[in-house]
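Enquirer: turn this into a structure:
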Amino acid sequence: MSRAVLLPALVACLLAGAALAGCGVPTGGAPATIAPSDVPYGLASPTGPSPSPAPTPPRADQPQVFLVGADDVLVPRGRDVEGTLPDDLTALLAGLAEGPTAAEREEGLSTALPPGVVLSVTDVAGATATVDLGGAAEVPSGRESRAAVAQIVLTATSVPEVTAVRLTADGAPVEAPLPSGELTSEPLTAADYAGFRTAPPD
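Expert: Predicted structure coming up:
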């Protein structure tokens, strides 16, 4: 029989499930138990997706960037920065301005800071750092603006030598929103924005 005739005949035979025995396909007998030692390696293992690794919490002595998580709660993620103040703070704020890493985005983390924002340390007086905001075409408003300020303040004050932050915009002092919505030109502390680290009540 030629190959051209054989292939259609084979296909027709396979489709006729009730006639498998007539096609020369063995029907087999009763099910048989296979010993685990006879199963090829890996076939007996579960094949579900590998779980994502749990995020590594920042070390107590590690500077942190604060990102927006579930329920708009700000969560810390460690960053390895080198140098001393103000270089380490400059590097840390640059990391915050870049936004979450790919792995952090997979965790569902985001940022309230606008795209293109540039955070610069222009002065450090005592334990108060002046951070200038520039480069952003759009400035967030409402709760998002308060969350953005909270991200900057909590991130900057994760550097041990910094306890307060004063904000400027393109060199000019600005009144920053507190969580209540009230504006202030006073230095901002981590305690001012502690409420952003917990979920709001239902």
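
Enquirer: okay, CA-based contacts and neighbour counts for the rest of this
Expert: OK.

Enquirer: nearest residue to T130 in space, please, no chain neighbours.
Expert: R166 (4.6 Å; C-alpha to C-alpha, 6 or more residues apart in numbering).

Enquirer: burial count for the one you found?
Expert: Using other C-alpha atoms under 10 Å, R166 has 21 neighbouring residues.

Enquirer: here's the other one to compare against:
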Amino acid sequence: MTDIILEVIRAIAVAAILIIFLKVGYAKSIFNIDGWRHIVTGFALIFFGALIDITDNYPGLNKFILIGDTIVQSFLEKVIGYLLGFIVLAYGIGKCLPKLVELTELKKLEVSKQRLKVLRATMRTVLDIVNNFLNNVQYFKFRAEQENALPRELLEELESGIRDTSEKLKKLGALESTPEKKLASGTVIDYEGVLDKTSPHK
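Expert: This is a model prediction of the structure:
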């Protein structure tokens, strides 16, 4: 009696796994991935073996030859069900895993591209705001020169700061990747590292 209960539980567990794989395959549309159908087929064969295994506990079924405690039943259970099932399952896993890894990498790449797209749009907005500010500073400098309101050294320092900021903004706007670094305030783009790599003297 204990054997029957354990065999029924095993069959139910394999059936549950098979149903999960079928649902995932249809929901995620991954049946066309190499190996996925073999995995499902492998579990189906193992489930078949588990079901056939239950019948050998009932001698009255021997007259049906295919089920009960017979040589044919034993062959179907151990060879067709379990052995062939595990072979097909192993083959499917071997074929499917590399494809799943490849799909995961493609998904990460797609997410990175979308993120870069959003960052570039944000960067363009920031550039417009900062450029408007720099234009106002440039106008202030021009007025200060005309009216001799500031010392020449201070005006030259202001001009240098404007020019340096403009160069950094141009290079940031042309970024092809988004290297990051951690600050106390949070994660930011490591623009200093990018600027060092793109500087002519490097």
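
Enquirer: need the TM-score from the superposition.
Expert: Once superposed, chain against chain, the TM-score is 0.24 (TM-score structural alignment, normalised by the length of structure 1); 87 aligned residues with a C-alpha RMSD of 6.0 Å.

Enquirer: I figured the residue nearest to T130 of structure 1 was touching A129, is that so?
Expert: Yes: under the criterion of C-alpha atoms under 8 Å, R166 of structure 1 makes contact with A129 at 6.2 Å.

Enquirer: tell me the secondary structure at the residue nearest to T130 of structure 1.
Expert: strand (DSSP: H, G, I helix; E, B strand; the rest coil).

Enquirer: and it, how far is that from R77 of structure 1?
Expert: 23 Å (C-alpha to C-alpha, to the nearest Å).

Enquirer: what's the answer for V153 of structure 1, then?
Expert: 15 Å.

Enquirer: who has more neighbours, these two?
Expert: V153 (29 against 19).

Enquirer: helices or strands next to whatever helix or strand the more buried one lives in in the packing?
Expert: Assigned by DSSP states H and E, V153 of structure 1 belongs to helix 142-156. If you count contacts as 3 or more C-alpha pairs under 8 Å, 6 or more residues apart in numbering; DSSP states H and E, helix 142-156 of structure 1 packs onto strand 64-68, helix 87-98, strand 164-169, strand 176-177.

Enquirer: test my guess that E180 of structure 2 contacts E192.
Expert: No: at 10.3 Å, E180 of structure 2 and E192 do not qualify as touching, with contact defined as C-alpha under 8 Å.

Enquirer: distance from the chain centre to the one helix or strand A44 of structure 2 maps to, please.
Expert: Using DSSP H and E, A44 of structure 2 sits within helix 36-55. The chain centroid and the centroid of helix 36-55 of structure 2 are separated by 31 Å under C-alpha atoms, centre = their mean, to the nearest Å.

Enquirer: can you show me the strands along structure 2?
Expert: With DSSP state E as the criterion, structure 2 has strands at 180-183, 186-189.

Enquirer: let me have these in CSV, extended by mean neighbour count and distance to S112 of structure 2.
Expert: Below are these laid out as CSV (neighbours: other C-alpha atoms under 10 Å; distance: least, C-alpha to C-alpha, whole Å):
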stretch, mean neighbour count, distance to S112 of structure 2
strand 180-183, 10, 13
strand 186-189, 11, 14
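
Enquirer: among the ones you listed, which is nearest L84 of structure 2?
Expert: Closest to L84 of structure 2 of the strands of structure 2 is strand 180-183 (C-alpha to C-alpha; 50.5 Å).

Enquirer: burial of E105 of structure 2, as a residue count?
Expert: 12.

Enquirer: typo on my end, V118 of structure 1
Expert: 18.

Enquirer: would you agree it is in contact with I152?
Expert: No: judged on C-alpha under 8 Å, V118 of structure 1 makes no contact with I152 at a distance of 11.4 Å.

Enquirer: now the closest residue to V8 of structure 2 other than its chain neighbours: how far from A144 of structure 2?
Expert: Excluding its sequence neighbours, the residue lying closest to V8 of structure 2 (C-alpha to C-alpha, 6+ apart) is I54, at 6.9 Å. Computed as C-alpha to C-alpha, the I54 of structure 2 to A144 of structure 2 distance reads 96 Å.
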